[in-house]
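Colleague: build me a model from this:
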Amino acid sequence: MKISLLLLIFAFTFLAFSSYSQESYELNSGWKCAPVSKIKDPGTTISKSAFTTENWQPAVVPGTVLSTMLENKQIRDPFFGMNNKLIPDIFNTGREYYTYWFVKDFEENNTSGQEVWLHLRGVNYSCDVFLNGNKLNAKTHEGMFLRQSYNVTKFIQKTGKNRLAVIVYPPDPVGNPNGGQGGDGAIARNVSHQYVAGWDWIQPIRDRNTGIWDKVIIEKTGKVNIKNPHIVTLVPGRRNPEGSQKPATIKVSAELENPTALPQKGTLQYMLDGSKVSKEVTIQPHSTIEIKLPDHILNNPKLWWPNGYGEQHLYTFKMQFVLNGKVSDTEEMNVGVREIQADWNTTTRSKQISVNGQRVFIKGGNWIISDAMLRFSDERYNAEVRFHRDMNLNLLRIWGGALTERPEFYEACDQYGILVMQDFWGSGDCNGRWVDPMKLDDQWTRRKYPDDHGLFLKSAADQIKMIRNFPSLAIWCGGNEITLPVDIMTPLRDSILPQLDGTRWFVDYSNSDDMSFNSLGGNGDGPYGIQPLDRFWNYKTWPFNSEIGSVGVGDYESLERFLPKENLIAPVYSADTKREKVDSVWQYHKYIGYEQYIDPYGKAKDARDFGKKAQLVNFDQYRALMEGFSAHMWDWYTGVIIWKTQNPWTSLRGQMYDYYLDPNACLYGLHSGSEPLHVMYNPSDTAVAIVNNTFKHQYDLMLVIDAIDMKGNSKSLGQVFVEIGPSTTRSILGIKKEIREMAKQEGVFLSLKLLNVKKETVSSNLYWLADEKGNYSGLQSIQKSQVSITSREVQKGKIAVTLANPAGGPVAFFNRLSLLDPKTKKRLLPVFYEDNYVSILPGESKTVTLEYTPNKEVSPLLSVEGWNVEEKLVKIDK
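Modeller: Down below sits the predicted model:
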């Protein structure tokens, strides 16, 4: 790549903006649209107020053509049943079918004489932009991830009546959705997302998400505009979350744009934690310059830590440019003071991540996208990231077949302490890693995708500027399971990232030897299906596994949201053929099999029974997965990233909660297995172990081990004081003989507790163990439990629920708490449960706190239903 191209990328000023001044507003309602096939007038005419749009239909912006069609009831919900098959696919219709005009009338007369800017944060795929009869872009804009910014001051109407018109063209080519990963792979010739042509977890998105899919913003500034502020925090040495801190260094720069015909002299300044840092500067006419401010020493900083290790403190950062005593522009954001390191662990032969000098064992999830049709919201981002915090995870990897996640996603990750590994846009499937008969082109051709390497690099530089200030962003990744083409990867790694960021580890692809040395052969991923529990403990997989996962079907209420009644048929496993018979609609929604793992609980009677028993399997699978990896941290592993923790559509695989934000038992299995301080049982050697995934030495812990039979009779198997060092796993006590003897006839419950010196429970874990034949025969005949339930509102939107199980009876096993609409008796979503699928030992009680967004018109009911507890509906005391 020639140096001139690099300079072009870094000087690509019309693309660059990061956060917005206080004088800005979104154009997010009142849009209209029409297919280009019905409109023959040019954009210079359409964008004039005199042109009538009376017969145009309402449009969803931000959104896509398909989300607009859905809103206007022109198509049925593509996430329900087989509806997606009824929608014409762009590969068959041609691109014009989904090429649309979008128009927005808005009020702005700019009487204050400010500079007015139009920002489009994302259009898929190409577009021309018109305002009040004027075309704003000299050349058709291309690239899903390339932002646009235009100074429109001279085009704003003095009358205040303005019209914006944008014609949006789909990707080219659109790709053939032939059932392959990314269809025939041709979608990857664009700088766009690849899953829209179909994948093994989703059906094709019929319009390939054509539209103005991200925010459209009007910003008003003075004569100088601040763009792309860059904040770097340096935290030298090894820090602890508590106590006073040695100083941190804050390094700040920003771009200043002067669109006027005169030089502008003023002061660039920022305020942080009561301190002001400033520098006088002159910007020449019609130019943009980058200004570096003096380094600032922040004394006794409050640091930002990943979830489970410390607080997520965020400082308010305000940057201003002051011109002639007046503020020309202001940029505000939250800043987390932290430093990320990546070192090679010679024992595991993989990278290990450190934050503020302390190594962090990565417990992560693979994130696809919040919504497959790009219907994003702050509330949904917040809910989904919060679920990951509640799972006790500390990292999300943004998979390379999707997109650069939005700033609102990163804001949620900052809040909840979730580190992020951000892939760029490539995958081994579409981009040529393997021979694939489903693909249009051979490997050699696909290795050159996308068609426009310069566009990829411009887009990458732009997106780096957009998200580089978020403390949660920890790792850049070149591509999913493959390197990017050399003339993309080399300048990205060696020039663009060092210049625009330079503070984070760049791994060339997601299962690279640089991340995790693959001494076992293969591709370094998986397995992806259901596993025997002891395999997670015994089988040594890749030392930093970027993708490993299991099942994830929800319960009956989840299934009936998107499966027609006639298709609510449980899969049936045949021991003879070792295969499942599965309904076609389940298959369309990418069901991944439970195989023989349901039958030990008794053959599923129907879909409701299947969903109920699937939750037991779900909980066990993900608890064992994280326990097995944690048991070998720092000797086998430095981290694990689950494939995958969420679905952006109604898929029947790999998810801790469904598309509608209803959690299943996977979430709470992970919540248990990922506890920072955790007591656990190794099913292969029947030993009890403790993992301490914190930075603190834990002293004076009492380990209590009890076995409880199906009638509720308890037998002590051990009680001993233990201690455990920071970031350590210890095997404590073997119980092989006792536990196998007790489980022999009908299985047994194994209760593990860690108590502190105040006799408070700091970790508890309950396992249900099979009989000698591998069946849960005792669970199939266990008596009903007469658990009592009380609930009260402790504050608005927060409810405390107490379950008490009387002595003399069985364990009240696997109780699902749900908050219901009192009229429909359907679940309110989302609700955040401190714990769920909880079991209560005889003579004990447990209090669970749940949080939700209250509705003045609805006083919810609480539902509690367990394996051996009949559903009870409980009113909530005020």
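Colleague: going by C-alpha atoms from here, please, whenever you check contacts or count neighbours.
Modeller: Fine.
Colleague: which residue ranges form the helices in the stretch 351-500 of the chain?
Modeller: 378-390, 407-416, 443-446, 453-467, 486-491, 497-500 (DSSP state H, counting those that start in this stretch).
Colleague: take these and lay them out in TSV including mean neighbour count and distance to Arg95.
Modeller: Shown next, in TSV, are the helices of the stretch 351-500 of the chain (neighbours: other CA atoms under 10 Å; distance: least, CA to CA, whole Å):
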stretch	mean neighbour count	distance to Arg95
helix 378-390	20	31
helix 407-416	22	30
helix 443-446	16	22
helix 453-467	21	21
helix 486-491	15	28
helix 497-500	16	35
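Colleague: how about Glu219, secondary structure?
Modeller: Using DSSP: H, G, I helix; E, B strand; the rest coil, the secondary structure recorded for Glu219 is strand.
Colleague: neighbours of it, just the number please.
Modeller: For Glu219, the neighbour count with other CA atoms under 10 Å is 21.
Colleague: here is a second sequence; please produce its structure as well for comparison:
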Amino acid sequence: MKKTFLFLLLFSVLYGNAQQRYELNSGWLCANIKDAQSTGPEISKPGFSLNSWMPATVPGTVLTTLLNNKKVPDPFYGMNNEKIPDVYKTGNDYYTYWFVKDFQEQAVGNEQVWLQFRGINYKAEIYLNGKKVNAKTQVGMHLRAQYNITKLLAANGKNRLAVVVYPPDFPGNPNGGQGGDGTIAKGLTTQYTAGWDWIQPIRDRNTGIWDKVTIEKTKGINIQNPQVITLVPGKRLPEGKQDPATIKVSVEVENPTSKPVSGILQYQLAGKLVRQPATLAANKTTIVKLPDLQLENPKLWWPSGYGPQNLYDVKIEFVTANGVSDREQLKVGVRQIDNIWNEHTRSMGAFVNGQKIFIKGGNWIISDAMLRFSDARYDAEVRYHKDMNLNLIRIWGGAILERPEFYNACDKYGLLVFQDFWFSGDCNGRWVDPMKKEDQWTRRNYPDDHNLILNAIEDQIKMVRNHASLAFWCGGNEITPPEDILEPLKNDILPRLDGTRKFFDFSNSDEMSFNSIGGNGDGPYGIQDTKTFWANRTFPYNSEVGSVGVGDYASLLRFIPKENLIAPQYKAKPDSVWDYHKYISYEQYLNPYGKPKSAEDFAMKAQLVNYDQYRALMEGFSNKMWDWYTGSIIWKTQNPWTAMRGQMYDYYLDPNACLYGLRKGSEPLHVMMNPLDSMVTIVNNGFTTRNNLMVQAKAYDMEGKDYFYSQAFNSVGPSSVRRLFPMNQFLTKLDKKEGVFVSLRILDQKQNILSENTYWLAGKDGEYSGLKNIRKAPLKITAIDQKNGKVIVTLSNAAGNPVAFFNRIALINGNTGERILPAFYDDNYVSILPGESKTVVVEYTGKQSNLAIEVYGWNVEKQKVNMQ
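Modeller: Alright, predicted model coming up:
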């Protein structure tokens, strides 16, 4: 036994990096099908001239390639999208392109070479060295494809790959409806590309080799689609020694050769080696199940805000007498996710490692509407969601099943994922809709090819099922798939390929959140009086509830021409570019601060409303945690296009006040004031009781004079809310004709601030007259670059000053004044009380030079601060 073990390890070491997997992600050329004027066998021969072909972006879309070659203007800027021909009007040939890539590769001995496409939209014919690769046309955007090209490789190793890509058969009429006329949903593609209420149509409908193209070499055997299941019984805490967890592993192993192959399938995890002998039949894929592993004292994975995101490296190998044939490596988090119906709220409750989790989520569309994905962008966007103190992201059904790189970031940052499949109530027939070409009965059976959908579902489940962050599956956005898709998905595919996660038939189904109130089961979507979130009971696990989200002035400058930077006026039609970029009116909430004088003034006042809206939203839901609600998911937290609604940061990854208001309202330990009765309340999302918490309440007038109200020790139980004391009589005694500030804090016994929250209250007439006339507060600001990706900013407000209100901190290039994006602030839009200081930590990625800090506030002049 010991000799065999050493033999296997020896071959594992000798194998080293012999296995090869690399991307074909550069050096591609392309041409429109009308310009190529040749066949696949001819184009894919190395001698065929490509002199007139233009560089192609792969992975990417046709539109991305055209933009990168300056053939079209930036469709995200101004009205440029109207200047780009739409596939519905041009016909599909206009966006049908050949893509060609020359690469060096040979197979030696028993080596097998695999060509892998992780996504092509919509149809493709593939050729290599003059020969057809795919016997059947590759169809469907959301589907991986793998081809064994060993016998097609050139003897001299110089190969040419040629792929012709066709747009969706039914691109749909972008007539202004949700998903245009709806026919985009007849195929397996992205519905949003025909237009929605938060995006204009994407002109090529995402046509292209949009996801990774990979070459993999193995020594005969090919390991595919491993499945790792982790079982964590009992109720756990993040700290202390853990009882064992069970690890279950099974693997698909393909033998493409003409002879049976015997060997040992093995995996290593946490220093343990688990093995299973197997004989693989010729020309067949076999599922091999390995013995269960009892993992002692496991390091568990927890959602953000509840514990660490521990991940284990898993190395899987198939070893024969000739050595390691193939190897796959992945990271897994040891955790167990359960769902228990809450009879009191009449909604589903989420449990991780036996602990109930109050869901604070955000709806996600897609990272980039033109599919310009990157590890760095995914990392930044998911990190922003962690910074919002959220613990879940829901992937909306009109886009994609998200990429492994997205899930990697969610694993890293602790964001649970609620993954929809590719259906929406708008396109798939939930409602009567005069904008749709076909009736509800017809649309109810979209897409046309149900077998294609089932194949794609199986494939995509296998692609992401090992991620710790993947928590829930959902049949579709606001509607179920057709019955002959729903039934096998629910009763066969998911039990067989996963079996560990809750499946909701659709995103606002009664089994998720019982709709006893009426309506569609989600919303509201527009701006609300902040009291609404506290007073009005909505759906107990609300899958979509949201508001506005205009970015600040620096954000508007990135995509609105200067001549269109006109502040919207109440009840007046907004500027055409604002309207085109889906602006939602909320001037009536800005006017109490003073009617905006300019677009810059508008953007600043919009941030006040943004902050207040999202803080109140999450505070209102948290106030009724486990009483009215088990969770809420904001519609929506990001935009894949330069839209002006539903975003905590803009397309360019610049955060606005929505993010920091939501961050404040979502704190794991939080102090807040109920606007209905001025009751000071504390929320504890943790698993243990918090004792000896000093809760402090003060008020400040517009001159900066403070009025002490209360300071008392309190405790709050695990995962609970505690109402402490009302401030209404105290606030009524203050002269509120101009408004006041309310400062709430939680301190520990060492007087460290654990939570602080500053409200600004309007006068009795609803106007912020005090803020309109407040004196300037000259801040002293220092910035220290620690040279490790962190900058420490300190803002000090001298005694005798008024509150230095609502200060935006921005990390900039000191030479150009441009913001460094992305940048991550542990707080922003901060207010500094008289006689106090506040420190903000700013983090950035990559190498940056000439850094500086820019600060401006409501009553603080803009200033640039150089680094110390």
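Colleague: so which of the helices of the stretch 351-500 of the first structure is nearest Pro437 of the first structure?
Modeller: helix 443-446 (10.4 Å; CA to CA).
Colleague: corresponding residues in the second structure for that closest one?
Modeller: Here helix 443-446 of the first structure aligns to the second structure at residues 440-443, judged by TM-score structural alignment.
Colleague: go on, stretch 304-317 of the first structure?
Modeller: Going by TM-score structural alignment: stretch 304-317 of the first structure matches residues 301-314.
Colleague: first-to-last residue distance for that stretch?
Modeller: Counting by CA to CA, to the nearest Å, you get 15 Å between the two ends of stretch 301-314 of the second structure.
Colleague: distance from it to the middle of the chain?
Modeller: 18 Å (CA atoms, centre = their mean, to the nearest Å).
Colleague: what sits up against it?
Modeller: 238, 267-270, 299-300, 329-335, 352-353, 386, 389-391, 411-416, 468-469, 668, 686-687 (CA atoms under 8 Å, 6 or more residues apart in numbering).
Colleague: and with 7 Å instead?
Modeller: Under the criterion CA atoms under 7 Å, 6 or more residues apart in numbering, residues 238, 267-270, 299-300, 329-335, 386, 389, 391, 411-416, 668, 686 lie in contact with stretch 301-314 of the second structure.
Colleague: show me these that map onto strands.
Modeller: 267-269, 329-332, 416 (DSSP state E).
Colleague: alignment lookup: Asn564 of the second structure to the first structure.
Modeller: In the first structure, Asn564 of the second structure lands on Asn567 (TM-score structural alignment).
Colleague: quick one: residues contacting its match.
Modeller: 583, 585 are the contacts of Asn567 of the first structure under CA under 7 Å, 6+ apart.
Colleague: distance of it from Trp199 of the first structure?
Modeller: Asn567 of the first structure is 22 Å from Trp199 of the first structure, by CA to CA.
Colleague: need the counterpart of Asp627 of the second structure in the first structure.
Modeller: By TM-score structural alignment, Asp627 of the second structure lines up with Asp635.
Colleague: Gly47 of the second structure: neighbouring residues, count only.
Modeller: Counted with other CA under 10 Å, Gly47 of the second structure comes out at 10.
Colleague: can you check Glu290 of the first structure too?
Modeller: 15.
Colleague: for the residue mapped onto it from the second structure, give its distance to Ser250 of the second structure.
Modeller: Residue pairing (TM-score structural alignment): Glu290 of the first structure is matched to Ile287 of the second structure. Distance, Ile287 of the second structure to Ser250 of the second structure, by CA to CA: 7 Å.
Colleague: next one: Leu497 of the second structure
Modeller: For Leu497 of the second structure relative to Ser250 of the second structure (CA to CA), the value is 11 Å.
Colleague: list the contacts of the spatially most central residue of the first structure.
Modeller: Nearest to the geometric centre of the first structure sits Trp367, at 4.3 Å (CA atoms, centre = their mean). Shown in contact with Trp367 of the first structure (CA under 7 Å, 6+ apart): 396-399, 644-646.
Colleague: doesn't Glu557 of the first structure lie inside a helix?
Modeller: Yes: under three-state DSSP, Glu557 of the first structure sits within a helix.
Colleague: quick one: map it onto the second structure.
Modeller: Mapped onto the second structure by TM-score structural alignment, Glu557 of the first structure lines up with Ala554.
Colleague: can you report how many residues lie near its match?
Modeller: Other residues within reach of Ala554 of the second structure by the criterion other CA under 10 Å amount to 13.
Colleague: trace Met672 of the second structure over to the first structure, please.
Modeller: Under the alignment (TM-score structural alignment), Met672 of the second structure maps onto Met680.
Colleague: please report the distance of that match from Phe361 of the first structure.
Modeller: As defined by CA to CA, Met680 of the first structure lies at a distance of 17 Å from Phe361 of the first structure.
Colleague: need the contact partners of the top helix by length along the second structure.
Modeller: For the second structure, the helix reaching the highest residue count under DSSP state H is reported as helix 599-623. Contacts with helix 599-623 of the second structure, where a contact means CA under 7 Å, 6+ apart, come from 530, 533-534, 548-553, 565-567, 589-590, 596, 629, 656-658, 660-662, 664-666, 721.
Colleague: is it true that Thr221 of the first structure touches Gly113?
Modeller: No: with contacts counted by CA atoms under 7 Å, Thr221 of the first structure stays clear of Gly113, the gap being 9.3 Å.
Colleague: looking at those two, which one has more neighbours?
Modeller: Thr221 (21 against 12).
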